[in-house]
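Asker: Okay, here's the prediction I keep looking at, along with the sequence it came from:
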Amino acid sequence: MDSPDDYDSPWKEAVESYFPEFIEFYFPDAHRQIDWACGYQFLDQELRAVVQDAELGKRFVDKLAKVALRDGSERWVYVHLEVQGSAQAEFAERMFVYNYRLYDRYRQPVASLAVLADSSANWRPNHFGFAVLGCEHELRFPAVKLLDYTNQQDQLYQNPNPFALVTLAHLLTQATRQDMNARFAAKWKLVQLLYQRGWDKQQVIDLFSVLDWMMRLPEQLKRSLWHNIEVLEEQEKMRYVTSVEQIGIEKGLLQGMQQGMQRGLMQGRLEGEQSGIAKGEAYALRRLLQKRFGPLSEDVLARLQAASIDELELWLDRALDADSLAGVFAQ
C-alpha cells in the first residue's frame, strides 16, 4: 500500500475506552492489585507537562492514570503507560526519567509499564539505572512484547478480552504488509469474531474501528469487506457497524471526501476540474446524509447538486454532529 500503517488513533482510543481490560490482558499481576471499584482517572495534561521535551520515536500511546490499590492502604498510585511502536535506543532511559519526574511531581509511587509493538525481535528494554561511588539507582519496569504472541494466535482467537483481538489485528497487519488478499481474509475473520463474542453494539463499533484503521485495504477489497459485513448483519439481525456511516467510523471524513472526489473527477473530466471536485464532495455528503437521516427529498438532492464547493465543505463539516438535516443546512 502507498501509506505506512499508522495506529496512533485506534490504540489510544482502545486504551482509553477499555483501560481495565488493557491492564488485565498485558499486565495481569498489576490488574489483580488495582481496586477497580474505586475507578481511575486519566491525567493526560499532567503527563504532557512532564514529558514535553522528550523524543521517544514512534509512540502509539502514552498515558498516565491514577488508580487505587487493593492492599488495604487506601492510597492512590500512578500508572505511566507507553505503547512503543519502534525500537529506540533511549527508550529505557526515558522511562527512568519519566518515572522519577512523575514521582517528583506527585510524591506517590509510580508504576511504569511498556508494551513494545515494534518489529525488532531482539529489542527488549526493561530497565535503566546507574551505580557510582557506592550509590545505586535503577528502574525495572514490566515490558510486554507483542511479537511474543505470534505463536499464540489460536489462544488469542479464543480469548474474550478485547485486547486479544487488538493484538491479533496488530500481528496480522504486520504479517500481511505485502499480501492484501491475505489481509482481507484475516480482517474478515476478525470482523466475524466481533459478532460471535456477544459484545454490545458500542463495543463492536469501537473494536471494528480499531481493526478498520489498523488493517487498511485497497478500495476494491474494502468494498468487498463492507458487502460481507452487510450480509452478515442481515443474517445475524444486528445492525451494528452498518448503522454507522462508513465515513465516520473510519474517522475518514476526509478519506470519504477523497473517494467521492475520485468518482466525481472521473464523471466530471469533460466538465472541468472544479465541477468534478464538486460532484465528488456532493457524492460523499449525500452518502453521509442518507446513512444518518434516511432517504433524502428531491429538494435536498437538488440543493446538493447546485451547491458550490464552499457550501459542500461547510455541510460536510456539520454532517457528523448535526441532530437533523435542518442543522446541516442552517444559515
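Answerer: On my side now, so go ahead. No experiment lies behind these values; they were computed from the predicted model shown.

Asker: alpha carbons only for contacts and neighbour counts from here, please
Answerer: OK.

Asker: buried ones in stretch 62-71?
Answerer: 62-65, 67-69 (16 or more other C-alpha atoms under 10 Å).

Asker: typo on my end, stretch 6-26
Answerer: Those would be 7-8, 10-15, 18-26, for stretch 6-26 by 16+ other C-alpha under 10 Å.

Asker: among the residues you listed, which are in helices?
Answerer: 8, 10-15, 19-26 (DSSP state H).

Asker: still on that earlier bit, want to try a markdown table for the buried residues of stretch 62-71, with secondary structure and distance to Val166 as columns?
Answerer: Formatted as a markdown table, the buried residues of stretch 62-71 follow (DSSP: H, G, I helix; E, B strand; the rest coil; distance: C-alpha to C-alpha, whole Å):
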| residue | secondary structure | distance to Val166 |
| --- | --- | --- |
| Asp62 | strand | 17 |
| Lys63 | strand | 18 |
| Leu64 | strand | 21 |
| Ala65 | strand | 21 |
| Val67 | strand | 24 |
| Ala68 | strand | 26 |
| Leu69 | strand | 27 |
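
Asker: could I get these as a markdown table with distance to Trp199?
Answerer: Shown next, in a markdown table, are the buried residues of stretch 62-71 (distance: C-alpha to C-alpha, whole Å):
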| residue | distance to Trp199 |
| --- | --- |
| Asp62 | 27 |
| Lys63 | 26 |
| Leu64 | 27 |
| Ala65 | 26 |
| Val67 | 26 |
| Ala68 | 27 |
| Leu69 | 28 |
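
Asker: second one coming, line it up with the first:
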Amino acid sequence: MEFIELEDKKGSYQAVPHDEAFKKLLQTFFAEFIALFFPELDRLLDHTHTRLLMQELLVDVVGQESRSLDLLVETRYKSLDAFILVHIEPQSYRQRDFHERMFIYFSRLFEKYRKTYPLIIPIAIFSADDVREEQNILTMSIPEQDILFFHFYKVELRRQNWRSFITSDNPVAAALLAKMGYNKKEEREVRTAYLRMILRLQINLDDARLALIMSVADLYFEPDIERDQEILREISKENPQEGEKIMKLMPAWSRAGYEEGIKEGIEKGEENGKTMERKVIIQKFLGKGFSPEQLAETLEISVDEVMKLGKQ
C-alpha cells in the first residue's frame, strides 16, 4: 500500500493510505499515457526498449525525510540513440512547494545517473478535484544572470475536456475519463461514454488489463446502481450485441456490486424465513436484464430454480 501526505490545519502532514491502482495503470500503459497526453514527446521515444526500474528512495532535503519515487522508467530516445530516464510523479492533492520537490527529485536522479543516462524527463500528473493552474517551473536569477530554469512536463486532468477523449481507443483515456473536466449535469453522459469506450477496448485487451482500467475508473466514478442499470438497458436496446458484451464485462466492473446486493437480499430473506422476498428479488433482477444463468451462478442455485421462482 502506497502512502501520501495530507496537510492538516496546523500545517503538519499525516500519512494516509492511497490506492495503488493509479500507479499500476501507468506501469502497464506507459506508452499509451505518453501518446495520449504528450504526442510530440511520444514521437521521440522508442517504446520497444522500455522497462520499469525499481523504486528509487531519495532523501528530501526540504522535508528531511526519505521519499520513494512513484514511477521511474528507462526508455530509448531516438535521436540520441541512447537510453534515458522518465520520472512520473502523480499528485492527487494540493502542495504549495510541489514544483520545488520535483526539482529536488530531478537533482537527486541527476546526481546518481548523470554518467549513465544523458537525459532525464520529469512528468507530473495532477489529479486533484479543484481546477487551477499548477506551477511547473522553478527559476532563480539575478539582474545580470539567469541562475536556474527548471521546467517539467505536466498534465492537469481536471483541465482536460472529457469530450475530446471519448472517441479515443487509448485505454488510459477510458481509465481517467472520470477525473477530467465535466459538470454535474454531464455525469450520466460521461458514464455512458466510458461504457462505450470499454466496449471498444475489450476487443483488443485481455481480461486482466481491462479489469485494471475499470478498477482505476471506479475509483473516481460515483456509484449509482440505478443509473448504471438504466444506461445498460439503453445500450442493450440500441444494440443487443453491445448489451450482451457489457454483461460479460460485469465481473470486472459493477456486476460484483450488483451481485453482492442480490446475495445480501437473498440472505436476509432466508434469515427471516421470507421466501417470497427471494422470489421478488429474482423477478426484479430478471426484469433488469440479468439472465437466469447469471443469477444461478451468483446465488449458487440451479437455473431451474431461478426459472421456477422467476415465473412465480
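Answerer: Done, it's in. Computed from a predicted structure; not experimentally measured.

Asker: thinking again about what came up before, now, which of the ones in helices among the buried residues of stretch 6-26 of the first structure sits nearest Leu207 of the first structure?
Answerer: Ala14 (7.5 Å; C-alpha to C-alpha).

Asker: mind checking how far the aligned partner of that closest one in the second structure is from Glu56 of the second structure?
Answerer: Matched by TM-score structural alignment, Ala14 of the first structure corresponds to Leu25 in the second structure. Relative to Glu56 of the second structure, Leu25 of the second structure is positioned 19 Å away (C-alpha to C-alpha, to the nearest Å).

Asker: residues near Glu138 of the first structure, how many?
Answerer: Glu138 of the first structure: 11 surrounding residues under other C-alpha atoms under 10 Å.

Asker: no no, Leu285 of the first structure
Answerer: 24.

Asker: Glu55 of the first structure too?
Answerer: 12.

Asker: do Glu244 of the second structure as well
Answerer: By the criterion of other C-alpha under 10 Å, Glu244 of the second structure has 14 neighbours.

Asker: relative to its centroid, which residue of the first structure is most remote?
Answerer: For the first structure, the largest distance from the centre (C-alpha atoms, centre = their mean) belongs to Leu133, which lies 46.7 Å off.

Asker: and that residue, what is it in contact with?
Answerer: By C-alpha atoms under 8 Å, 6 or more residues apart in numbering, the contact list for Leu133 of the first structure is empty.

Asker: where's it relative to His127 of the first structure, distance?
Answerer: Taken as C-alpha to C-alpha, the span from Leu133 of the first structure to His127 of the first structure is 20 Å.

Asker: same question, Tyr157 of the first structure
Answerer: Taken as C-alpha to C-alpha, the span from Tyr157 of the first structure to His127 of the first structure is 32 Å.

Asker: Ok, Tyr100 of the first structure next?
Answerer: 13 Å.

Asker: now Val77 of the first structure
Answerer: Taken as C-alpha to C-alpha, the span from Val77 of the first structure to His127 of the first structure is 20 Å.

Asker: The aligned residue in the second structure for Ser243 of the first structure: what secondary structure?
Answerer: In the second structure, Ser243 of the first structure lines up with Lys248, judged by TM-score structural alignment. When classified by DSSP: H, G, I helix; E, B strand; the rest coil, Lys248 of the second structure comes out as helix.
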